[in-house]
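[1] Provided below are the primary sequence and the corresponding predicted coordinates.
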Amino acid sequence: MAMITTVQQHILQQQQELLKSTGREASGTFSWLLSGITLATKMIEAKIRSAGLSDVLGAVGVENVQGEQQQKLDVYANQAMLHCLGLRDSVAALVSEEDEEPVTFNRDAETGKYILVFDPLDGSSNIDVNVNVGTIFSVLRRMPAELGTLEESILQPGFRQVAAGYVVYGPSTVLVYTTGNGVHGFTLDPKIGAFVLSNERMQMPEQGIYYSVNEANAAGWPEGYRSYVTMLREGGLGKTYSSRYIGSLVADFHRTLLKGGVFLYPPTEKQSKGKLRLLYEANPLAFIAEQGGGVATNGAERILEIRPTGIHQRTPFCVGGRREMEALQSALTGVLTA
C-alpha cells in the first residue's frame, strides 16, 4: 500500500522540523487552526459539486460591501468559513471579503493568537458556467497588547503573514499553502475525505510562455503595461507568449505558479487604485509566489511591503516568474522616467 501524507500530518512534520532546528516546541495550535480551514473548504467543495442539482446557483439579489452581486454560494462559503473558524479558540478575528467589518471574539491575547483573513469564494460568478473558483486565506499573528490593538494587528503588512494558502475547486480540488518554509500542494482524495500531499516544495519557473490579463481593459491601462504585453506577444523575451485568462484569480494564479509566466491586474482609468483586495487576495498570493521563487508587486513596490489602511483596500497586482517580472519593471520604469 502506497504511503500518503495528509495536510495535517505535513503540518506536524514541519512542526517537528521546527523543534529540531530551533528547539522551540510547537503547540499544535496552528494545525488545529488549519483543520478548521480544511473542514470549511471541504464543505464548500461538496456544495459546489452539487450546485447544478440544488438551488445554490445565481445571485442572492443583494450587493456585498464591494458593491458586487452576492452569489448564493458566496453566502454559503462565507458562513462555512465563519462557522468552522469561529469555533477555534485560537482565533481573535475573522476578516472576510463578504463582511463590511471584522468579526471579533472576546478572547484574550494569550488564547486568541491568530487573525484569519479570507476571500471565501473567489470567482463565484463563474459557478453558473462551471468554471474553476477558489478560496484564498491568510493567517496573521495577533500583536501583543503593548505593541498594538486588535485592529492594528489586522492591518499588518503582508510580510508579517505566518501562513497563506488557497483552494482551487476544479476537476480536482487542490490546496496550496505556505508557512514560510516552501510551498506545498495537496489534492483532495474523495475516497478518504482528506487532502493528500501531491506537490512538495513547488517552484514557479523562472520564465514561462503564458501571460494572463483581461485585455478588454487595455485601453485604460498605463502605457507601460500596454507596451509590455505587446513585447511579450512579439517575442521580446526570446519566446512568443500565448494568452491564458480564466477570470478566476485563484485559477489564473495556480496556472502561473505551476507553469510560470505572468499574471497582471493593472490599474485602469476607472480603477486607478486597482481592483484586487490587498489583505485577502494580493497578500496571500504574493507570499506564496515569493516562497515559490516568484515576484509580486503593485507595479511600483513589493506587495508584501504595502502597509494596509483598510480591510478592503484595493491594489494593482502583478505576479510571475523572475524573468517576466524584471522585464515588467523595466517597461514600467522606462515609461515613468521617460
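    Good, I have the coordinates.
[2] every contact and neighbour count from this point should use C-alpha atoms.
    OK.
[3] and the contacts of the longest helix along the chain?
    The helix that spans the most residues within the chain, counting by DSSP state H, is helix 29-49. Contacts to helix 29-49, defined as C-alpha atoms under 8 Å, 6 or more residues apart in numbering, come from residues 8, 11-12, 73, 76-77, 80-81, 84-85, 88, 90-91, 127, 135, 167, 169, 173.
[4] check stretch 92-111 too.
    With contacts defined as C-alpha under 8 Å, 6+ apart, stretch 92-111 is touched by 64-66, 74-75, 78, 82, 85-86, 89-91, 112-120, 142, 144-145, 150, 280, 311-312.
[5] what about 6 Å?
    64, 65, 90, 112, 114, 115, 116, 117, 118, 119 (C-alpha atoms under 6 Å, 6 or more residues apart in numbering).
[6] chain center to that stretch, what's the gap?
    In terms of C-alpha atoms, centre = their mean, to the nearest Å, the centre of stretch 92-111 is found 19 Å from the chain centre.
[7] check which residues of the longest helix of the chain are buried.
    By neighbour count on 16 or more other C-alpha atoms under 10 Å, the buried set for helix 29-49 is 30-45, 47-48.
[8] how about stretch 313-323?
    Buried positions in stretch 313-323, judged by neighbour count with 16+ other C-alpha under 10 Å: 314, 315, 316, 317, 318, 319, 320, 321, 322, 323.
[9] start and end of that stretch, how far apart?
    28 Å (C-alpha to C-alpha, to the nearest Å).
[10] did I read that right, residue 185 in a helix?
    No - read with DSSP: H, G, I helix; E, B strand; the rest coil, residue 185 is strand and lies in no helix.
[11] tell me how far it lies from residue 51.
    25 Å.
[12] okay, the two: which has more neighbours?
    Using other C-alpha atoms under 10 Å, the more surrounded residue of residue 185 and residue 51 is residue 185, with 21 against 17.
[13] report the separation between the more buried one and residue 166.
    Taking C-alpha to C-alpha, one finds residue 185 at 10 Å from residue 166.
[14] and what of residue 333?
    The gap separating residue 333 from residue 166 is 31 Å, by C-alpha to C-alpha.
[15] want to compare, so here's the second one:
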Amino acid sequence: MPLTGRQTLTQYLIEQRRRYPAASGNFNALILDVAMACKAIARAVGQGALAGVHGAQTGELGGNSINVQGETQQKLDVLANDYFLRINEWGGHLAGMASEELEAPYPIPAAYPRGSYLLVFDPLDGSSNIDVNLTVGSIFSILRAPSGDEELSEADFLQAGREQVAAGYALYGPSTMLVLSVGDGVDGFTLDKDLGEFMLTHPRMQVPPSTQEFAINASNSRFWEAPVKRFVDECLAGKSGPREKDFNMRWIASMVAEAHRILTRGGVFLYPRDSKDASKPGRLRLLYEANPIGFLIEQAGGRASTGYGPVLQEQPTQLHQRIGLVFGSRHEVERIERYHAEPQAPSEPNPLFCERSLFRV
C-alpha cells in the first residue's frame, strides 16, 4: 500500500503495464504527459479572472477569433490547446495530434522522435462556462499510429471508436479529476494539489443500468426527431405517464460534467441529431467528444449510441465530423434506440386548429 494510503496514477499505470510484460513503457509515459497537460490547464482554470485569460481570443484582424468549428475561441481554449501540444510533442510517444481547435492534424516536429500513437483531444470542453465559473474539462483519446515512415495524414486519424487504445477526460470543478480507461474498466483520480499527484479515488466506476434522470437542451425541442420527443415527453409525464415514475431533467452545457455525473450516479444524456441545421448531422464531434466519452461509458457498463446504433462502430470520414449522441444508463439508451427503430406514427394535428378546435368556424 502506498504511504499516502492511495495509489497514484503512476503506480496504477505500472500495475496495468505488468499485464503486458513486452510493453515498452511508452504508453504509460504518454498518459502521464497528458495528465501533466491537464494539471497545467487546471491551474489556469483555477486562477479564474486572476490569470488574465478570461474572455474571447482576439483575431489577427481584430474582433473575436473563430476556430475551425465556426465558434468564438476563448483565451483559455487557445491556452489549453497549446498546453496539450507543447507538453505532448517532445516525448517520442506520438506520431501526431489532432485537436478540435486546429483545422488540420498536427505532426510531431522533426526535432523530436516519432512514436507509435496518435492523440486527439478537445482541450477545453464547455468553455462557454468559463466566465461564469462553472465546470469545464478536457477530453482525450489515444489511437495507434500506422507503422512506417509515411507522412502523417488526416486519414490516419479516421479510426472507429472501437479502435481506441485509451480515452479519458479531466474535470476542472471544485476538485480536479482525471477519469481514465485503458480498456480495462474506468477509474477516477483526484488531484492532490499538495503532492501534485493524481490519486486513485474512484476505482471501477460503473453506470447503473436504470435511471430517473436525463439531460437534454430542451430549447431545441421544436427541432427534435419524433423518437426523441416521445422519450422526453414520456419522462416529463412522470408517474401518471407510461413510464410510471418521475424523472429529473438536467443541463449543464458541459459534456464532461454531464458524463461525470452519469458515471457517478447514472442518468442519460441526449444531444441528438435534429433539424436545426440540415447541414450538420449532429452537434458533437465524433473524434474528440463522442468516441472518447462513448468508450468510457461502455467500459463502465453503460451504452453510447447515435440514437440508431453504437457510436463506437461509426466509421469517421472527416477529422471534424459531427454526430448525434445519446449515452448513459443502458436501459434508457436501448429504449431510445428502440423508438428510432419502430415505425413512426403520423404526426397528430395541432389541437388549436383541428376540426374541433378552440377556433371553431
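    On my side now, so go ahead. For clarity, every value in this text was computed on a predicted model and none was experimentally measured.
[16] strands along the stretch 51-200 of structure 2, start to end?
    94-99, 106-107, 117-125, 136-144, 166-172, 176-181, 187-192, 197-202 (DSSP state E, counting those that start in this stretch).
[17] counterpart of the second one in structure 1, which residues?
    It refers to strand 106-107 of structure 2. Using TM-score structural alignment, strand 106-107 of structure 2 corresponds to residues 103-104 of structure 1.
[18] circling back to that earlier point, between residue 333 and residue 166 of structure 1, which one's more packed in?
    residue 166 (30 against 14).
[19] which residue packs closest to the more buried one, ignoring adjacent ones?
    Nearest non-adjacent residue to residue 166 of structure 1, counting by C-alpha to C-alpha, 6 or more residues apart in numbering: residue 136, 4.2 Å away.
[20] re earlier: ok, the contacts of stretch 92-111 of structure 1 vs residue 21 of structure 1, which is closest?
    The nearest member of the contacts of stretch 92-111 of structure 1 to residue 21 of structure 1, counting by C-alpha to C-alpha, is residue 114 at 23.5 Å.
[21] counterpart of the closest one in structure 2?
    Using TM-score structural alignment, residue 114 of structure 1 sits opposite residue 117 in structure 2.
[22] ok, residue 44 of structure 1 next?
    By TM-score structural alignment, residue 44 of structure 1 lines up with residue 41 in structure 2.
[23] repeat for residue 307 of structure 1
    Using TM-score structural alignment, the partner of residue 307 of structure 1 in structure 2 is residue 315.
[24] what is the neighbour count of the residue nearest to that match when sequence neighbours are not counted?
    Residue nearest to residue 315 of structure 2 in three dimensions, not counting chain neighbours: residue 160, with 4.9 Å by C-alpha to C-alpha, 6+ apart. When neighbours are defined as other C-alpha under 10 Å, residue 160 of structure 2 has 18 of them.
[25] also residue 90 of structure 1?
    So residue 90 of structure 1, with other C-alpha under 10 Å, has 22 neighbours.
[26] make sure residue 228 of structure 1 is indeed in a helix.
    Yes - per three-state DSSP, residue 228 of structure 1 lies within a helix segment.
[27] who touches it in this structure?
    Shown in contact with residue 228 of structure 1 (C-alpha under 6 Å, 6+ apart): residue 331.
[28] measure it to residue 194 of structure 1 for me?
    Distance from residue 228 of structure 1 to residue 194 of structure 1, counting by C-alpha to C-alpha: 42 Å.
[29] likewise for residue 175 of structure 1?
    Per C-alpha to C-alpha, residue 175 of structure 1 is found 11 Å from residue 194 of structure 1.
[30] which one of those two is surrounded by more residues?
    Legend: neighbour count by other C-alpha under 10 Å for residue 175 of structure 1 and residue 194, higher for residue 175 (26 against 18).
[31] quick check: the gap between the more buried one and residue 11 of structure 1.
    According to C-alpha to C-alpha, residue 175 of structure 1 and residue 11 of structure 1 sit 13 Å apart.
[32] now the helices for structure 2?
    Counting by DSSP H, structure 2 has these helices, from start to end: 9-17, 26-46, 75-88, 226-237, 255-265, 291-299, 330-341.
[33] figure out which of these is closest to residue 309 of structure 2.
    Short answer: helix 330-341, nearest of those by C-alpha to C-alpha, at 6.7 Å.
[34] give me the angle between the closest one and helix 291-299.
    With axes from the mean of the first three to the mean of the last three C-alpha atoms, to 10 degrees defining the directions, helix 330-341 of structure 2 sits at 120 degrees from helix 291-299.
[35] report the angle between helix 330-341 of structure 2 and helix 226-237.
    Interaxial angle, helix 330-341 of structure 2 versus helix 226-237 (the same axes, to 10 degrees): 130 degrees.
[36] quick revisit: what about the match of strand 106-107 of structure 2, how far off from structure 2?
    With mean C-alpha distance after the TM-score superposition for structure 1, stretch 103-104 of structure 1 departs from structure 2 by a mean of 0.6 Å once superposed.
[37] quick revisit: filter the contacts of helix 29-49 of structure 1 to the buried ones?
    Buried members of those, scored by 16+ other C-alpha under 10 Å, are 8, 11-12, 73, 76-77, 80-81, 84-85, 88, 90-91, 127, 135, 167, 169, 173.
[38] just give me the match in structure 2 for residue 209 of structure 1.
    Under TM-score structural alignment, residue 209 of structure 1 pairs with residue 212 in structure 2.
[39] equivalent analysis for residue 327 of structure 1, please.
    Aligning on TM-score structural alignment places residue 327 of structure 1 opposite residue 335 in structure 2.
[40] same question, residue 263 of structure 1
    Checking TM-score structural alignment: residue 263 of structure 1 goes with residue 269.
[41] quick one: the residue nearest to the spatial centre of structure 2 from residue 50 of structure 2, how far?
    The centre of structure 2 sits closest to residue 289, judged by C-alpha atoms, centre = their mean, with a distance of 3.6 Å. Counting by C-alpha to C-alpha, the gap from residue 289 of structure 2 to residue 50 of structure 2 is 29 Å.
[42] about what we covered before: ok, now which ones touch the equivalent of the residue nearest to residue 166 of structure 1 over in structure 2?
    Per TM-score structural alignment, the equivalent position to residue 136 of structure 1 in structure 2 is residue 139. Applying C-alpha under 6 Å, 6+ apart to residue 139 of structure 2 gives the contacts 121, 122, 169.
[43] for residue 284 of structure 1, what are its contacts?
    Residue 284 of structure 1 is in contact with 138, 164, counting by C-alpha under 6 Å, 6+ apart.
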